[in-house]
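Trainee: Only the shape, not the letters, is given here:
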C-alpha cells in the first residue's frame, strides 16, 4: 500500500478514514475521496487501474478499532476478539455477496484483506439515495414510481433470501435510485447468512436504525429472519409515501403491550393515488409482531396488486377481420371450335375454411417487467404464430418476436390436444424462456425471455401466472 500525503499533512480535520491518494491491493485501486461511515465500515470513492470509478468499503467499526497510520488496530485488549470476529464476518458475507447477480442489488467485484482489516469493491452507482430524494425532491416520488420500485425491491429481497442471506440494514439511505428511476439495494455491511425461511438467533454485532429496524434486531438473541428485512423495507417505503419516518418499533411495541393505540398510523385509508390493496401490503409488512408480517418476500410479491396505474399501461388493440368466403366460380362456358369436341365443365374448388380470428379487447403485459432478469414478453396465437401484443425488454423486438414465436409454437404443438400444460421452460445459452398458455384460450400463450443469471424461475412462474390470468380475450 502507498500513501500520498503531500497536500494533506497540514490538515487537522482528518478522522478515521484513509486519505485521498491511498492505494490498495498492490496499486489496483486509488482512493479519490471519503463518502461516508457507518456502524460497520467506511466507504470511499476510488478508481481502479483502468481509471473506472468504483466504491470501496472498508471494514472499520469505531467502537472496536482505531487507525494507526493506515493499519487498523483494536482499541483495547478487550475489543481485540470483537474486531477479529467483525473482520471474519465481513469477509464471509462479502464473498457471499460477490456471487449475487441481480439488477436491483449492488454488484461486488472483489474482496481482499489489507491493513489488518478487509475491503470489498462495489459498483459505483450514479444517482441519489432514497433519503435524499425524500428530503430534497419529494415530488419525484409519485405513486406510479413507488409502486414500480416496490415490486423490484421486493423481488430483489426474495432473491437475497433465496441465497440464504439477510440484509439487516435496509433503510432509505441504503436504497439508491438511478437517474432512470431504477432502485438498487446497497450497503450489505450488516448482512449475515441464515437458513432460508428460518429464524436466526444472533448475538453478535447488529445495526439498528430507529424507525426502520424491527424490534427483534434491538435485542441480543432476537429471532431475526426474512420478516426482519421485510419490516425494514416496508418502513423505508412508508417514509417515501408519507414523507415522515415511522415511529420507533420499540415505542410501537410498548404501546401494544400497554394496550394503547399504535403511534404509527396505517397508510391504507389515509393516502390516495395508489392501486387498491397496495398500501395494505405495506401496513402488513410493518406489523410490530413478526408473525403478523409476510413471512417471505415471495408472499409479499404475490400479495401486491397486479394492475399497474392506467397511465402506465401499454394497451395493444388487435383486430383481424375475417374476409367473406370466396364466391363459387361458375363453370366455364364452351367455346365454339371448328371440331365439335365436348369440353368438360370446370368444377369449382371448395373454399378453404378459415380459422376464427382471436379478438383482443385489451392486453396489459406490463406486469412482466416485475420479473427479475426480464428481457421481453409476447402474447402469441399458436394457430397462426402471429404476435398479438408485446412488452419489449432490452432485446431486439423483431428478431426476438420471430424466434420466440417459433420456439413456443413448436413446443405447444408437440402436445396432444387436451393435454394440460401449465408452462414450458426452455434454457438457451444465457437466456431462459418461459411459455404459458392462457387457461381459457389455450391456443394463445404468453412467452417471456429472461436473463438466466438474474432470473428466479420460481418467482418468474408465479408472476407469469398472474399476468396470464389477467389477460381477457
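Mentor: Good, I have the coordinates. Because the structure is predicted, anything quoted here is derived from the model rather than measured.

Trainee: hey, let's count contacts and neighbours off CA atoms from now on
Mentor: Will do.

Trainee: How many neighbouring residues does residue 13 have?
Mentor: 6 (other CA atoms under 10 Å).

Trainee: Is it located within a helix, as I assumed?
Mentor: No: Residue 13 is assigned coil when assessed by DSSP: H, G, I helix; E, B strand; the rest coil, not a helix.

Trainee: Next one: it relative to residue 3, how far apart?
Mentor: Counting by CA to CA, to the nearest Å, the separation of residue 13 from residue 3 is 18 Å.

Trainee: what does residue 41 give?
Mentor: Relative to residue 3, and taking CA to CA, residue 41 is found at 20 Å.

Trainee: Kindly report the same for residue 109.
Mentor: Noted for residue 109: a distance of 23 Å to residue 3, by CA to CA.

Trainee: do the same with residue 389
Mentor: Taking CA to CA, one finds residue 389 at 59 Å from residue 3.

Trainee: more crowded one of those two?
Mentor: Per other CA under 10 Å, whichever of residue 389 and residue 3 has more neighbours is residue 389, with 22 against 16.

Trainee: Surely that one and residue 378 touch.
Mentor: Yes: using CA atoms under 8 Å, residue 389 is in contact with residue 378, at 5.8 Å.

Trainee: Second structure for comparison follows:
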C-alpha cells in the first residue's frame, strides 16, 4: 500500500501505526522495515544517510498511551499524559546510559533526539541472535568451552557499566546478544538505575534471574544484584534448566550444583556460580572482577596437572577420613613433581598443606 504525502511516496508498514517506509528522521536517518515492537517501543532498520551505514532506530511508542494514524508521523497521546512523559524521560535516560558506556561488548548508541511528539535513539545494527534463541537452537544448553567466551565478554561489559555507577538490573539470556562473529553484546538498559539513587526503585523482575533484594522497592541493590542475575544466566545456559525463583529459595532452597545435571564442568566454575547465586547479597561476589578471577584462576588450576593432583590428593584424604595419626600403617608415595618416588611413613601426627610453619608435608610444593 502506498500513500502520497508531502510530495513523495510513503509505503505503509506492519503494524500500521509504525512510521511509514522512507520517513527521514533528524534530517539523516531513513526508516526501513520494522524489526520488532513491544509494549514500550518500535525498532526499525534504518540507514544513516550522512555516514552511509545501516543502523537500527528505536522509537518510544508505549501501547495504551499513544496512537498514530496510518501514514502519519506525529504521535498522539490518548491517555495518561504524565505517565507518557515520565516514560519518555526514562527512555532517553536508557539511551544516555548506553551512550556513555564505551565498551565493545555494550550496544553502541550513535544519537538520541525528540521528534514527532516522541523520542528516538539510533544504535548499531546487529546481526545474530540473543542468547535465548541460541540456546533453543543448541538443544537448550551450551558447553562451558562454548559459553566461557560469552561470559567473559559480558563480564567485561558489566565492569564498565558498574564503573559508570550504573546497575543493569535485567541480565538474562534475552538481553545478551551474540553477533555472527561471536561477539557478545549487553543490550536493553531499560531497567538500569544509578547506584547512588537513594529513593525507592521500581520493582523489575525476571523470575529465576532476580535476587531477593530486587523484589523489594527499598532492597539494597548494587553490583551484586547483577552478579546474581549473571550467575542465574550461566546456570540456565549450562544446565538447560531455569534456576529456582529466589523468593521460593528463601522458603525452601532447591538449587542444585550445576555439575549434578550431568554436564562436564570444572568444579571451580560450579562453585563460582553457586557463590554468585547466594541468597544473601553479602555472601556473593561484591565485584564482577572477583567473579571473573574466580572463574579464570581456578579454571586454570583445575585444568593443569597440579590441579588434578590436588583433587586426587584431596580424595585420598577423604577416604582416610582426613586423619593421619602416628602408629597407623600409612605410607604416602609421591607420584609426580617434587615428591616423585619419595615415600613417607607416618610415625607421628602430620599435617599436609602449603604452610611450612605448620605442615609436616608441603603439598603442592612451589618447586616445579
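Mentor: Received the coordinates, thanks. As the structure is a prediction and not an experimental result, all values here were calculated from the model.

Trainee: Residue 232 of the second structure - how many residues pack around it?
Mentor: If you count neighbours by other CA under 10 Å, residue 232 of the second structure ends up with 29.

Trainee: scratch that, residue 26 of the second structure
Mentor: 12.

Trainee: same deal with residue 245 of the second structure?
Mentor: So residue 245 of the second structure, with other CA under 10 Å, has 19 neighbours.

Trainee: Residue 252 of the second structure versus that one, what's the distance?
Mentor: Counting by CA to CA, the gap from residue 245 of the second structure to residue 252 of the second structure is 10 Å.

Trainee: Mind listing the shared neighbours of the two?
Mentor: With contacts defined as CA atoms under 8 Å, 6 or more residues apart in numbering, no residue is shared by residue 245 of the second structure and residue 252.

Trainee: quick one, what contacts residue 283 of the first structure?
Mentor: Per CA under 8 Å, 6+ apart, neighbours of residue 283 of the first structure: 234, 266, 267, 268.

Trainee: a markdown table for these, including secondary structure and neighbour count?
Mentor: Putting those into a markdown table (DSSP: H, G, I helix; E, B strand; the rest coil; neighbours: other CA atoms under 10 Å) gives the following:
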| residue | secondary structure | neighbour count |
| --- | --- | --- |
| 234 | helix | 25 |
| 266 | coil | 19 |
| 267 | coil | 17 |
| 268 | coil | 16 |
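
Trainee: Out of the residues you listed, which is nearest to residue 173 of the first structure?
Mentor: Nearest to residue 173 of the first structure, judged by CA to CA, of those is residue 234 at 13.8 Å.

Trainee: Give the equivalent position in the second structure for the closest one.
Mentor: Under the alignment (TM-score structural alignment), residue 234 of the first structure pairs with residue 231 of the second structure.

Trainee: now residue 450 of the first structure
Mentor: So, by TM-score structural alignment, residue 450 of the first structure is left unmatched.

Trainee: give me the number of residues near residue 450 of the first structure?
Mentor: By other CA under 10 Å, the residues close to residue 450 of the first structure number 24.

Trainee: quick one: it from residue 464 of the first structure, how far?
Mentor: 12 Å.

Trainee: mind checking which helix or strand the residue lying closest to residue 404 of the first structure once chain neighbours are set aside is in?
Mentor: Closest residue to residue 404 of the first structure apart from its sequence neighbours, by CA to CA, 6 or more residues apart in numbering: residue 447 at 7.2 Å. Residue 447 of the first structure belongs to strand 444-451 when assigned by DSSP states H and E.

Trainee: would you say residue 63 of the first structure is within a strand?
Mentor: No: with three-state DSSP as the criterion, residue 63 of the first structure is coil rather than part of a strand.

Trainee: Appreciated, that's everything.
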